[in-house]
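Student: build me a model:
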Amino acid sequence: MSADPFSLHGKTGIVTGLANADSIAYGCARALHQAGAELLLTYGSPKADKHVLPLAAELGDAEALLCDVQEDAGVDALFARAAARWDKLDFLIHSMAFALKDDLHGRVVDCSREGFALAMDISCHSFIRLAKRAEPLLKEGGTLITLSYYGAEKVVDNYNLMGPIKAALEASVRYMAAELGPRGIRVHAISPGPIKTRAASGIAHFDQLLESAESRAPLRRLATSEDVGRTAVYLASQAGSGLTGSTTYVDAGVNVRA
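Tutor: Just a heads-up that it's a prediction; the model follows:
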């Protein structure tokens, strides 16, 4: 084991949800790679091939696999590959969320049954499913990390349906931490401030949210995907070995404002 408690040399993990160089998943993957980890990457759509594959080449020629979390065959193939390559895992990063546009842009009370179920399945229950599949490979313990947002705790204008979904995700983190803790498996949510990504662009008036966050942040800036990535390294490393079940805000301090 390295004397550096933040080192991930010899550690292996999966980072899900890459879309392009602006995605939070890429910020996490880059920081984990720089800390010494070996990675398997996933992306959810064939359309992302041209954006993701060049990024994988920059991350120690990490493997990038197409994996739609709603299709069991793709998830099976992902964990089969992890088992064949390493026969173990040390961490998994869950970085994905989705809601139908009509449901996301409308009131929560108006969202459709089907839209709510779809958003919950991809944005929350997929983390639970991936955790269940990862558990047998986390032979020496490890860390499961998902991405949330402050709208899980307080009402954020235009976040709408994703607020209740992320609240369920954060509750799931706490319950999973309690269940998996005896096996040395730590579970966390990272809650970034607003970051300009392709996924975030689906939120109505997102530019206004960015401007508001920057002006209200005690650090007078927006958080970046690099900030999130460094936090993921901390939580996944020996430095974070005493922590589990937390929601860590990486938002330049916006969450402390009333």
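
Student: going by C-alpha atoms from here, please, whenever you check contacts or count neighbours.
Tutor: Will do.

Student: where is the longest helix in this protein?
Tutor: helix 162-180 (DSSP state H).

Student: that one - contacts with which helices or strands?
Tutor: Secondary-structure packing of helix 162-180 (3 or more Cα pairs under 8 Å, 6 or more residues apart in numbering; DSSP states H and E): helix 113-120, strand 185-192.

Student: quick one, which of these is packed in tightest?
Tutor: Burial of those is given as mean neighbour count (mean count of other Cα atoms under 10 Å); strand 185-192 ranks first at a mean of 26.

Student: roughly how far does residue 211 sit from residue 190?
Tutor: The spacing between residue 211 and residue 190, counted by Cα to Cα, to the nearest Å, is 21 Å.

Student: could you also give me the structure for this second sequence? I'd like to compare it with the first:
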Amino acid sequence: MNGLLKFRCFSPRSAAMSRIYLDHNATTPVDPDVLEAVLPYYRGEWGNASSIHWAGRGPKDAIDEARESLAALIGVPPRDLFFTSGGTESDNSALLGVTAALADKGKHVVTSAIEHPAILDPLTAMERLEGFEVTRLAVDRDGRHDLDELRAALRDDTVLLSVMLANNELGNINPVAEMTEIAHQAGVLVHCDAVNALGKIPVNAEALGVDLMSISAHKIYAPKGVGALYLKRKTPFEPYLRG
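Tutor: Here you go, the predicted model:
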């Protein structure tokens, strides 16, 4: 995929002005090979993958194949990977699912002050509506975390640490493996937002040791409206969408 994409833009000022797209960290175009792979499921193979009859078998096989391919990419078992509508749903599901399942333990969550709004906004709502306490770890002028501050922030009633792998604005790569080890030593589960890391650096959820991980398709030349949540087997989790 050529990183420099030219667009034909039409406006009253210019009948045809050529522009170069350089904002791939925000979103990416659908790769032609990806488009070719998905088009049959909008045309002929449009059955419900949950149907047990002939129309559902092709779509189900395609979903299973996609799950296996994506699971291999991030180093997890396919059974632990769940498709969502995107990174925001994956992040919200991780926060709400774990905190609901561990409600008896406490209502304290630790995160970073520079997380994506898909993490910070629901946590703010949880503080306001559900009485949660949220510790937002500060960063230095280079966007780096102090691991001693993380150690000090973890409490007996802490149920989750949520930290991104790569920051979407600064590009910082967080020491997620070290942060996960610290959290696990304190008995705290870890969610990692890897949406802006996948496709740019190697991402292996099992190597990082995290319990949950969010990813999104539109950052890696795939269609918008598709994401996934890695949920490590036996991780306490209460789904907030049912049916």
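
Student: after superposition, what is the TM-score?
Tutor: Aligned and superposed, the two chains score 0.41 in TM-score terms (TM-score structural alignment, normalised by the length of the second structure); 145 aligned residues with a Cα RMSD of 4.6 Å.

Student: picking up where we left off before, and residue 104 of the first structure, which of the helices and strands packed on helix 162-180 of the first structure is closest to it?
Tutor: Of all these, helix 113-120 sits nearest to residue 104 of the first structure, with 8.9 Å by Cα to Cα.

Student: next structured bit after the closest one?
Tutor: Once the chain leaves helix 113-120 of the first structure, the next helix or strand it forms, by DSSP states H and E, is helix 126-134.

Student: helix or strand right after that next one?
Tutor: Heading C-terminal from helix 126-134 of the first structure, the first helix or strand you meet, by DSSP H and E, is strand 142-147.

Student: in the helix ranked longest in the second structure, what's buried?
Tutor: When secondary structure is assigned using DSSP H, the longest helix within the second structure turns out to be helix 54-74. Buried residues in helix 54-74 of the second structure, counted by 16 or more other Cα atoms under 10 Å: 55, 56, 57, 58, 59, 60, 62, 67, 68, 70, 71, 74.

Student: JSON lines for those residues, including distance to residue 182 of the second structure?
Tutor: As requested, the buried residues of helix 54-74 of the second structure are arranged in JSON lines below (distance: Cα to Cα, whole Å):
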{"residue": "55", "distance to residue 182 of the second structure": "49"}
{"residue": "56", "distance to residue 182 of the second structure": "45"}
{"residue": "57", "distance to residue 182 of the second structure": "45"}
{"residue": "58", "distance to residue 182 of the second structure": "44"}
{"residue": "59", "distance to residue 182 of the second structure": "42"}
{"residue": "60", "distance to residue 182 of the second structure": "40"}
{"residue": "62", "distance to residue 182 of the second structure": "39"}
{"residue": "67", "distance to residue 182 of the second structure": "30"}
{"residue": "68", "distance to residue 182 of the second structure": "30"}
{"residue": "70", "distance to residue 182 of the second structure": "28"}
{"residue": "71", "distance to residue 182 of the second structure": "26"}
{"residue": "74", "distance to residue 182 of the second structure": "22"}
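
Student: who are the packing partners of the helix or strand where residue 30 of the first structure lies?
Tutor: In the assignment (DSSP H and E), residue 30 of the first structure maps to helix 24-34. The contact analysis (3+ Cα pairs under 8 Å, 6+ apart) places helix 24-34 of the first structure against strand 12-15, helix 225-236.

Student: let's have the ones you listed in TSV, adding mean neighbour count and distance to residue 64 of the first structure.
Tutor: Below are those laid out as TSV (neighbours: other Cα atoms under 10 Å; distance: least, Cα to Cα, whole Å):
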stretch	mean neighbour count	distance to residue 64 of the first structure
strand 12-15	25	9
helix 225-236	23	18
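
Student: grab the nearest non-local neighbour of residue 150 of the second structure.
Tutor: The shortest distance from residue 150 of the second structure to any non-neighbouring residue, by Cα to Cα, 6 or more residues apart in numbering, is to residue 137 (7.0 Å).
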